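Engineer: Quick check, what structure comes out for this input:
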Amino acid sequence: MLIFINGNRSVGTINKNIYGHFAEHLGRCIYGGLYVGEDSEIPNQNGMRTDVVNALKELDIPVLRWPGGCFADTYHWQDGIGPKSSRKTLINTTWGGVREDNSFGTHEFMELCRQLGCEAYINGNVGTGTVQEMCDWVEYCNMPGVSPMADLRRQNGQDAPWNVKYWGIGNEMWGGGGNMRADYYSDLCRQYASFLRDYDPSHKIYKIASGACDFNYDWTQRVAELTGALVDALSLHYYTIPGSEWEHKGSATKFSREEYYITMYKALQMKGLIENHTARMRQACPNKNLGLVIDEWGTWLDVEEGTNPHFLYQQNAMRDALVAAVNLNIFGDHCDSVVMANIAQTVNVLQAMILTDGPRMLCTPTYHVFHMFKGHQGARQLETYAETALIGADGADCKVPNLHVSASEDHNGNVLVTVVNLSDHSSVPVEIHWDGLSKFTSITGQVLSGDGAGAAAYNTFDNPHQVEPKPLTNITVGTNSFTSLLPACSVATFTLKA
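Structural biologist: This next block holds a predicted model:
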């Protein structure tokens, strides 16, 4: 199969924030996943799990969204500051009715971001909060001078402002965030956006309106029309769900060929969603280049047997890795509109990077995709063309191309090519040509595959290295081209060194 890379054409620079993540007070994402507390026997630094933080640092995480999600709709940030002994203990009515002691709050989140070396994206509470409450939160985080909230921050041990840039004005306002109509939410958003202040001219905040879910283009258009002059971006939520019923979304590790191809088909719908939502935003607000923030995406599958159904703990197989790779390719090729994306979620929830079990942890196949693709961050997207064949389960309507490709060039002239072989049973020979690029001194490759287990392969705590990247050794280099053979159901990266 022929793949062509055109170095003369690009739609722009791939915003590093496309590789963002999401951590909600849900199940074991925060407590036991990212945070264990200073007194835990599990090694930690200021309460953050050392093993998890070290693994995540390898991904060069650019931005982390918190505290939700749906949890944000009932979260009152002042419950999570000050001495931990005096913080309110509540019940997390959103996710499972479990105890929430607020030991992980704003200071802990900012400490986590410091350890990860990433920016913070805070989602404000519009569902049950007030304009004053969110304004106070921005002031608490960002005010460098004298003010009630800045003084309170200093009283709680943080002298300098954190200068949090990214602020979400509500979450899923069309649903659990208040079941609002677009016009009503837009009026609220305009009010919130009007009072969220910049406290330092050199650290302007970036305001993100609560956008649509899935194919609700009318919500996007109306919110863009009414709020576009006051915000910087709209969000979009889209989960890849194989099952036809919400209560039966499908197993993470036990699925048929038809379910596999349905999953891939639905993942590829992200391209049309981005293009259609962006078109509505441009139509509604033609005088401002509103960004699209896909701050919840990934696979949503049935929870693992024997786990709390409200904790959303699912295994993570090679099929999930393919979904991640396809989406990251799509985001990169639409970097002229997609300014951020945050996979759901970082640890122990939905399509996680990492799973933990007490003191044990493992990196999932999805983690490895993010690690393999991180070279795209901040690089110039390159136009690609791939010769493909439509494939799918016998007799099924959901057909997908057997290959999915993206490429970028960094500031040193190095090129990263990311290729996904979606076929669940056939290897694919590829012949990659390019034009308009520098001469390369070397070409190396890596591949992630399930080997004999295929799309259902996954890592366990007893065998945490079952699915890991391996070198691709079957690369033959020609003039402005090279060839290789991609195993079935695999993700490959090729690095062309200038």
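Engineer: rest of the way, CA atoms for contacts and neighbours
Structural biologist: Fine.
Engineer: Identify the residues contacting His371.
Structural biologist: His371 makes contact with Glu58, Leu59, according to C-alpha atoms under 8 Å, 6 or more residues apart in numbering.
Engineer: now the end-to-end length of stretch 383-391.
Structural biologist: Its first and final residues considered, stretch 383-391 spans 24 Å by C-alpha to C-alpha, to the nearest Å.
Engineer: What lies in contact with it?
Structural biologist: Outside stretch 383-391, the residues that touch it by C-alpha under 8 Å, 6+ apart are 1-7, 9-11, 333, 399-407, 423.
Engineer: was I right about Asn316 contacting Ala352?
Structural biologist: Yes. Taking C-alpha atoms under 8 Å as the definition, Asn316 is a contact partner of Ala352 at 7.2 Å.
Engineer: what do those two both touch?
Structural biologist: Both Asn316 and Ala352 are in contact with Thr364, Thr366, where contact means C-alpha under 8 Å, 6+ apart.
Engineer: Would you map the helices across the stretch 301-450 of the chain?
Structural biologist: Taking DSSP state H, counting those that start in this stretch as the test, the helices found in the stretch 301-450 of the chain are 318-333, 365-373.
Engineer: and the shortest one, which residues are buried?
Structural biologist: The reference is to helix 365-373. Across helix 365-373, burial judged by 16 or more other C-alpha atoms under 10 Å covers Pro365, Thr366, Tyr367, His368, Val369, Phe370, His371, Met372, Phe373.
Engineer: list the contacts for the residue lying closest to Glu258 once chain neighbours are set aside?
Structural biologist: Spatial nearest neighbour of Glu258, chain neighbours left out: Ala393 (5.3 Å); criterion: C-alpha to C-alpha, 6 or more residues apart in numbering. Contacts were defined as C-alpha under 8 Å, 6+ apart; by that measure Ala393 touches Arg257, Glu258, Tyr261, Lys399.
Engineer: Of the contacts of stretch 383-391, keep whichever come out buried.
Structural biologist: Neighbour counting by 16+ other C-alpha under 10 Å classes 3-7, 10, 333, 399-407, 423 among the contacts of stretch 383-391 as buried.
Engineer: Take those and keep only those in strands.
Structural biologist: Among these, the members falling in strands are Ile3, Phe4, Ile5, Asn6, Val400, Pro401, Leu403, His404, Val405, Ser406, Ala407 (criterion: DSSP state E).
Engineer: how close does Lys129 get to Ile81?
Structural biologist: I think there's a mix-up here, since residue 129 is Gly and not Lys. 17 Å.
Engineer: how about this one, so we can line them up?
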Amino acid sequence: MKKYLFMLLLGAPVMGLAQSNGSITISNDSKATISRHIYGQFAEHLGRGIYDGFWVDKTLPVKKQDRIRLDLVEALKKIKIPNLRWPGGCFADEYHWRDGIGPAAKRPRMVNSNWGGVTEDNSFGTHEFLELAKLLNTEPYIAGNLGSGTVDEMSKWIEYLNSNSTSTVVQQRKANGHADPYKVSFWGVGNENWGCGGNMTAEYYSNEFKRYAAFAKDYPNAKLKKIASGANSDDYHWTETLMKNIPNWMMWGVSMHYYTIPTGKWEKKGSATSFSESEYFNTMVNCLRMDEIVSKHAAIMDKYDPEKKVALVVDEWGVWTDPEPGTNPGFLYQQNSMRDALIAGTTLNIFNNHCDRVKMAELAQTINVLQALILTKKEKMILTPTYHIFDMYKVHQDAKYLNIKLNSPDYEVDGKKIPAVNASASQDASGKVHISLVNLDTKNAVNISTELKGIDWKAVKGTILTSANITDVNTFEQPNKLQIQNFNGAKKDGEKLSVSLPAKSVVVLELN
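Structural biologist: The predicted structure follows:
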């Protein structure tokens, strides 16, 4: 088995392993940029995401600043997360920001009615979140409370954060230890207001958005990028209504949420770690739906915004499985396998290829919740396969998008077919070209012949993430079972690039 895996990593052919062929054409004629904000993250007050995740007990034997866990901070800085969305999620529309400021001992307690019915003490609030964002060197993205809040409450929160006036609320911020404005830019006007954020119709929400947005003020050097609470998955009527009823100048973006559910059924989603190839195939079918959903929302937005000034913000995405057995079902804690890595690579390729409209996205969620980057257990932490994908793909951040045409062989299970390979490409400021390739086929390697038009290059190197089984995971006992390896299965073949892409793998190539 070790020899087999070693040969996979090298990209060498393995006796008895079937191979198929595909082709790619990449051209340097695009004017689009892959925004770094596509690689954003989401941290909700949910389960062990904030409490016992980022924000730990004072007695935990790890390096901390106040109660912010610094080994997590360093890991996330390495992959250059560009933004962090907070405090929700469904939690956002029951969160009242004044409960989370001032002396911690005097903050009121609340019951998190959405996620597990647990009581939290509000010790992690506005100042703590913004200190975390500063340590991460990332931009904060705050989701404001439209569902159970008021226009005045949201307006005052923005003033508290961004104004430098002598008003009472600004003086309160200064008294709480932050003299200068925070200058928060990304601002969500509610969350999932079609559901947990108020069970509103699109028509009602669009009017509410305009009312709240009118009082969400800009302050000097702190122009808000207001993001409307957008559609659930393929609810195209919601997007049509918002684009029709809300002037383009009033919103920076419209959000959209889509989760990959292995079974396609919310009541029984499927296991994170125990699944057949048929179940895996169905999961990837559901993952690939993201391309169709994004395309159709983008087409609607194009009708009302042909200049593409309004961003499509996919601020919740990822695989959602049944919680790990023995854990609180309201905490949404799930393991993270090689399947999750393939989902992450595929989804990020889709976003990259739609970067003319998708300008921002947030994986759900960062720590200990859903498709997490990092899992913790007391003082221990592990980097998940999904984390490694974000590490490999960070080369695309703010790079020039390269047009890509892909001819992929099929991956077939039980008489059903999907493309085996997906890909995206970019060119960074130094001229280096990066190509990210995902092979979803669990058994067959794929030989890819790539033509590069208008691109000069002399050498290629790469990295790969793969494993013997799609169910393989990193555990606290074996934290490095899945990790990034060097990949030598690509070479220059005349003027073309030849790649031997192993089964169930994610590869990122760099052309110099």
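Engineer: Quick check: TM-score for this pair?
Structural biologist: Here the TM-score of the superposed chains, computed with TM-score structural alignment, normalised by the length of structure 1 as the reference length, equals 0.96; 491 aligned residues with a C-alpha RMSD of 1.4 Å.
Engineer: Would you map the helices across the stretch 1-150 of structure 1?
Structural biologist: Listed in chain order (using DSSP H, counting those that start in this stretch), the helices of the stretch 1-150 of structure 1 are 50-57, 106-116, 131-142, 148-155.
Engineer: Point out the other helices and strands that the first one packs with.
Structural biologist: What that stands for is helix 50-57 of structure 1. Using 3 or more C-alpha pairs under 8 Å, 6 or more residues apart in numbering; DSSP states H and E, the elements in contact with helix 50-57 of structure 1 are helix 106-116, strand 360-363.
Engineer: Now mean neighbour count too, for the ones you listed, in CSV please.
Structural biologist: Shown next, in CSV, are the helices and strands packed on helix 50-57 of structure 1 (neighbours: other C-alpha atoms under 10 Å):
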stretch, mean neighbour count
helix 106-116, 19
strand 360-363, 20
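Engineer: would you list those in CSV and tack on distance to Glu38 of structure 1?
Structural biologist: As requested, the helices and strands packed on helix 50-57 of structure 1 are arranged in CSV below (distance: least, C-alpha to C-alpha, whole Å):
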stretch, distance to Glu38 of structure 1
helix 106-116, 11
strand 360-363, 18
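Engineer: still on that earlier bit, now the helices of the stretch 301-450 of structure 1 as JSON lines including distance to Ile443 of structure 1?
Structural biologist: Output for the helices of the stretch 301-450 of structure 1, formatted as JSON lines (distance: least, C-alpha to C-alpha, whole Å):
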{"stretch": "helix 318-333", "distance to Ile443 of structure 1": "20"}
{"stretch": "helix 365-373", "distance to Ile443 of structure 1": "15"}
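Engineer: Out of these, flag the one nearest Glu111 of structure 1.
Structural biologist: Among the helices of the stretch 301-450 of structure 1, helix 365-373 comes nearest to Glu111 of structure 1, with 22.2 Å by C-alpha to C-alpha.
Engineer: now that closest one: which residue numbers in structure 2?
Structural biologist: Under TM-score structural alignment, the alignment places helix 365-373 of structure 1 onto residues 385-393 of structure 2.
Engineer: How far does the matching stretch sit from its chain's centre?
Structural biologist: Centre-to-centre, stretch 385-393 of structure 2 and its host chain are 11 Å apart (C-alpha atoms, centre = their mean, to the nearest Å).
Engineer: swap in stretch 223-242 of structure 1?
Structural biologist: Here the centre of stretch 223-242 of structure 1 is set off from its chain's centre by 15 Å, with C-alpha atoms, centre = their mean.
Engineer: just to revisit the earlier point, quick check: of the contacts of Ala393 of structure 1, which lies closest to Ser85 of structure 1?
Structural biologist: Among the contacts of Ala393 of structure 1, Tyr261 lies closest to Ser85 of structure 1 (C-alpha to C-alpha), at 51.0 Å.
Engineer: Any idea how many residues pack against the residue lying closest to that closest one once chain neighbours are set aside?
Structural biologist: For Tyr261 of structure 1, the nearest residue in space outside its immediate sequence neighbours is Gly392; the separation is 5.9 Å by C-alpha to C-alpha, 6+ apart. Using other C-alpha atoms under 10 Å, Gly392 of structure 1 has 22 other residues around it.
Engineer: any idea how far Gly392 of structure 1 is from Leu116 of structure 1?
Structural biologist: Computed with C-alpha to C-alpha, the distance linking Gly392 of structure 1 and Leu116 of structure 1 is 40 Å.
Engineer: hang on, Cys298 of structure 2 packs against Asp356?
Structural biologist: Let me fix one detail, which is that residue 298 of structure 2 is Ala and not Cys. No. Counting by C-alpha under 8 Å, Asp356 is not a contact partner of Ala298 of structure 2; they are 9.4 Å apart.
Engineer: Aligned counterpart of Lys504 of structure 2 in structure 1, please.
Structural biologist: Using TM-score structural alignment as the criterion, Lys504 of structure 2 maps onto Cys489 of structure 1.
Engineer: what's the spacing between Gly116 of structure 2 and Tyr401 of structure 2?
Structural biologist: On the measure of C-alpha to C-alpha, Gly116 of structure 2 and Tyr401 of structure 2 end up 42 Å apart.
Engineer: same thing with Gly177 of structure 2?
Structural biologist: When C-alpha to C-alpha is applied, the distance between Gly177 of structure 2 and Tyr401 of structure 2 equals 42 Å.
Engineer: repeat for Ser20 of structure 2
Structural biologist: Counting by C-alpha to C-alpha, the gap from Ser20 of structure 2 to Tyr401 of structure 2 is 27 Å.
Engineer: Also Thr33 of structure 2?
Structural biologist: Per C-alpha to C-alpha, Thr33 of structure 2 is found 5 Å from Tyr401 of structure 2.
Engineer: For the nearest residue to Met361 of structure 1 once chain neighbours are set aside, which residues are in contact?
Structural biologist: Excluding its sequence neighbours, the residue lying closest to Met361 of structure 1 (C-alpha to C-alpha, 6+ apart) is Leu355, at 5.6 Å. Residues touching Leu355 of structure 1, when contacts are defined by C-alpha under 8 Å, 6+ apart, comprise Gly33, Val347, Asn348, Met361, Leu362, Cys363, Thr364.
Engineer: quick revisit: count residues in the vicinity of the match of Lys504 of structure 2, would you?
Structural biologist: By the measure other C-alpha under 10 Å, the count of residues near Cys489 of structure 1 is 27.
Engineer: didn't it look like it was pressed against Gly452?
Structural biologist: No. Under the criterion of C-alpha under 8 Å, Cys489 of structure 1 lies out of contact with Gly452, with a separation of 10.3 Å.
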